[in-house]
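Student: attaching a predicted model along with its sequence, questions to come.
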Amino acid sequence: MTIDVTTAVHAVDASAVAALFPDRPRLLALGEPTHGEDTLLGLRNRLFRQLVEQEGYRTIALETDCLMGLTVDAYVTSGTGTLEEAMERGFSHEWGAFTGNRDLVRWMRAHNEGRPASERVRFAGFDGPLEITAAASPRQALTMLHSYLSARMDADLLPCTTDTLDRLLGNDARWTEPEAMWNPAKSVGRSADARELRLHADDLATLLVTQGPHLVEASTREEWDRARLCARTATGLLRYHYWMADPSPARMTRLCALRDAMMADNLLALAERGPTLAGGHNGHFQRIASSMQMGGPVEWWGAGALVSRHLGGAYGFLATALGTIRHRDVDAPPPDTVEGLLYGLPRDHCLIDAPKLASALATTPPAARVSPWFGYSPLAPASLSTTDGIVYIKDMASEAEWAGGPTTGSGSGH
């Protein structure tokens, strides 16, 4: 495939990203096609740092547990705890072990040191308390929400006591049973206790709405935002557990959709607070339907599609595409794919104006790349016209190569 796309190619920096949009997106998402690669995380850190310093973004949200992320936020904004505690307790999916994430948290803390609250950069997780093979107990979210409400309103308005919640929750191990992801019969989600908890969670969340004027006056903005987060998480988790117990063929599709709905709600709440940067998988951020193979094909609308429907032009999406990941046996891409076309560019990495690229390829539709490694998702050609920009990295360094190469540029605290 020989197509001139040079007019769509730019350096990967904040000014080039800003030029892709008529106005600064209130929520700007940077996707990645695989997780945990230091090259990707280093580039993300450099770009996010520039966007904070030059474009005024004030929240960085990553695809990690929204409740655990509160620990990281406390550390980067006020120095609560230590870096080690933030990395160990503040990330799900074992992402606290990634060097790039450690560098990002260290930089955020250094950036915030001595700054007024209005200029500090906040951290947030936007994923639910969910792992690939398990979902958390709703205990933390429910008890935090109940505590917030009981401290600010008449007990007669509360639908239940903490003793009732404890009794219905029971042992947390029954909620986190690993076999429940693959065997609906192992899920507690449709038990009598779980059904009653869903009603209580709904009533507690509704109190935030019906008592909103009083609660806002009786709370700091921080307390109010956290209560809303707990309400979203409690109701979302109980809904997720309910459908984990579903034996129908649509079960996995529904679970994927529910997880992304929780992500979308969290992202919208963060965007409401102020300009937000988000980092996660391309599949969660793209505007077209997401899909994967998990015991068969699964397709659903991801968080990006849901958020875009609400925010319109205030949502921006940059996808990341890769040439090679040789340490994962992902070699040079076929020339008739999007990645293959970009692989011929004389740059190690660059930013592509995706709508211009889509226009250039309109008469020569590219083929879909097929990955030999399950952990890497190639760019979907159909997504080009609905993507604002593509960050392209020609060759990924292995962990060993990265360790001996340049630093991320985001961990020095400038």
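Tutor: Arrived safely.
Student: all contacts plus neighbour counts: C-alpha atoms, from now on.
Tutor: Will do.
Student: quick one: the strands in the stretch 1-150 of the chain?
Tutor: Listed in chain order, the strands of the stretch 1-150 of the chain (DSSP state E, counting those that start in this stretch) span 9-10, 27-32, 59-65, 122-127, 130-131, 134-135.
Student: what lies in contact with the last one?
Tutor: Applying CA atoms under 8 Å, 6 or more residues apart in numbering, the external contacts of strand 134-135 come out as 129, 175-178, 180-181, 237, 240-241.
Student: now render those residues as a markdown table, adding secondary structure and distance to Leu20.
Tutor: Listed next are these as a markdown table, based on DSSP: H, G, I helix; E, B strand; the rest coil; distance: CA to CA, whole Å:
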| residue | secondary structure | distance to Leu20 |
| --- | --- | --- |
| Pro129 | coil | 34 |
| Trp175 | coil | 45 |
| Thr176 | coil | 43 |
| Glu177 | coil | 46 |
| Pro178 | helix | 44 |
| Ala180 | helix | 44 |
| Met181 | helix | 41 |
| Leu237 | helix | 37 |
| Tyr240 | helix | 37 |
| His241 | helix | 40 |
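Student: looking at these, which is nearest Leu27?
Tutor: For Leu27, the closest of these turns out to be Pro129, at 21.7 Å, with distances computed as CA to CA.
Student: adding another structure so you can compare the two:
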Amino acid sequence: MERAPTHTTLDDWIAREAVPFSVDSPAAVHAAVDTMVAGLGEPVELLGFGEALHGGEELLILRNRLFERLVTAHGYSAIAIESSFPRAHVVNEYVAGPVRQPGPASYEAIQESGFSHGFGRLAANRELVEWMRQYNADPAHRIKLRFYGFDSPTEMTSSDSPRQLLHFALDYLTSIDSASGQAYRARIDPLLGEDADWENPAAMFDPAKSIGRSPAATALRIETEDLISELHVRRPELVAKSDQDRYLEAAHYAVAARQLLNYHAELARESSERTASLLGIRDAMMADNLAYIVARERGRGKVLAFAHNSHLRRGKAEWQLGPDLLIWWTAGAHLNEMFGARYAVIGSGVGVSAANGIGQPEAGTLEARLAAAPGPARLIPTHKGQGLPTAAIETLPIRSGSTKNSTYFALTHQSFTDFDWLAVLDSVTYSRGGPPLP
């Protein structure tokens, strides 16, 4: 990559390097994306696009336009969003189209079961999925697009049972070695018990309500380790009797089950660090899921990952929860170690959003400076702060937050090293299909 230019002021950096575009103009979006991709260079296999908040409609539309351009011009074959990894399997079946029938025949059939966090109800997500299905239906497109979720199978107020993950791996093993698969199932199913016990919302707030360290859960963790070991030891045989893609998928589901069981065990632990630890486990699972997805797509194309800025940024995450400051390593920090230059990430910011309770950014803040540049949206490289005035970056004021949407986080001086590029929109509305805000 070329050496970053030197700018004496932040205003000079913005004036010289901001790439203006409008989300409503395909040609302008294409030109901006092409400029950004050229600036990132060839090594990138995984490109992250972070959203400044959950609920920014135009950020979702920009994500869709970005992915479309990456697919048609830059060799991308898959998108992974901040939604449950195991649930997304059914969405990918729908995206694959009639070739994968019998499968879901309509988006309504996957809207709830295929997404976590209620994200299937967002109109922009439906538009993304339908575009992918239509793209795959064209015989001229030899490489078919894939849809993934890369989030852990957890919610802010509950966590899934490990049943779906374990049964996926067991179904695979049983399809090749019925006796071994059935033997594992006979031992595992009684230990799983009732899904409602695993998914008890009270466990998120009271460790005593969690079954994550019960004798059955502990025994299940041992059985899961044995299953993972068997899949690994028998890899040559299992690949030969199925194929590498199916094998790696089943093996990853088994590993994801282990991680989810570890999450449940942490839920049951009495500790002042419990919440931060759970957040850290979730982000580590996100990173592992993305590493698997990139490996699966290698040879087919590159991957776009979409999630909140706080997950994809390279630095540590911080969250002030009441009197407690929670700090943990983000998925982006893990990915930076795993992929190095093969991971790049775009962070986003917004100027105003009345619907989300975000007012005008205060003078001197990064959002105010960037929103003053030609727009109504713009992309700009951060150069990781190199060639930019260090003192001006370190003393940047942070704009005020949202009065309605607690998922909104402003850009800070750390955004220069957290992200490779920034996408800042003058304004955003609230997501179509999103839950009501206060």
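Tutor: Received it, and whenever you're ready, just let me know what you need. All of these numbers come straight from a predicted model, not from anything done at the bench.
Student: follow-up on the earlier one: which of the contacts of strand 134-135 of the first structure are buried?
Tutor: Buried subset of these (neighbour count, 16 or more other CA atoms under 10 Å): 129, 175-178, 180-181, 237, 240-241.
Student: can you redo the strands of the stretch 1-150 of the first structure as CSV with distance to Ser385 of the first structure?
Tutor: As requested, those are arranged in CSV below (distance: least, CA to CA, whole Å):
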stretch, distance to Ser385 of the first structure
strand 9-10, 16
strand 27-32, 16
strand 59-65, 24
strand 122-127, 26
strand 130-131, 31
strand 134-135, 35
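Student: for Asp225 of the first structure, find the nearest of the ones you listed.
Tutor: strand 122-127 (11.9 Å).
Student: what range in the second structure does that closest one sit on?
Tutor: Mapped onto the second structure using TM-score structural alignment, strand 122-127 of the first structure spans residues 146-151.
Student: okay, buried residues for the matching stretch please.
Tutor: Residues of stretch 146-151 of the second structure classed as buried under the neighbour-count rule (16+ other CA under 10 Å) are 146-151.
Student: repeat that for stretch 16-25 of the first structure.
Tutor: So for stretch 16-25 of the first structure, counting by 16+ other CA under 10 Å, buried means 16-17, 20, 24-25.
Student: isn't Ile393 of the second structure right up against His413?
Tutor: Yes: counting by CA atoms under 8 Å, Ile393 of the second structure sits close enough to His413 to count as a contact (5.4 Å).
Student: ok, the nearest residue to Leu361 of the first structure once chain neighbours are set aside - contacts?
Tutor: If the residues on either side of it in the chain are set aside, Leu361 of the first structure comes closest to Ile3, at 7.7 Å by CA to CA, 6 or more residues apart in numbering. When contacts are counted by CA under 8 Å, 6+ apart, Ile3 of the first structure is found next to 341, 360-361.
Student: and in the second structure, which of these remain?
Tutor: Comparing the contacts of Ile3 of the first structure with the second structure on both residues aligned by TM-score structural alignment, their matches' CA atoms under 8 Å, the contacts found in both are Leu341.
Student: now, of the contacts of Ile3 of the first structure, which are buried?
Tutor: Among the contacts of Ile3 of the first structure, those classed as buried by 16+ other CA under 10 Å are 341, 361.
Student: next one: the residue of the second structure positioned farthest from its centre from Arg187 of the second structure, what distance?
Tutor: Each residue of the second structure has a distance to the centre, and by CA atoms, centre = their mean the biggest one is for Ala179: 37.1 Å. Counting by CA to CA, to the nearest Å, the gap between Ala179 of the second structure and Arg187 of the second structure amounts to 13 Å.
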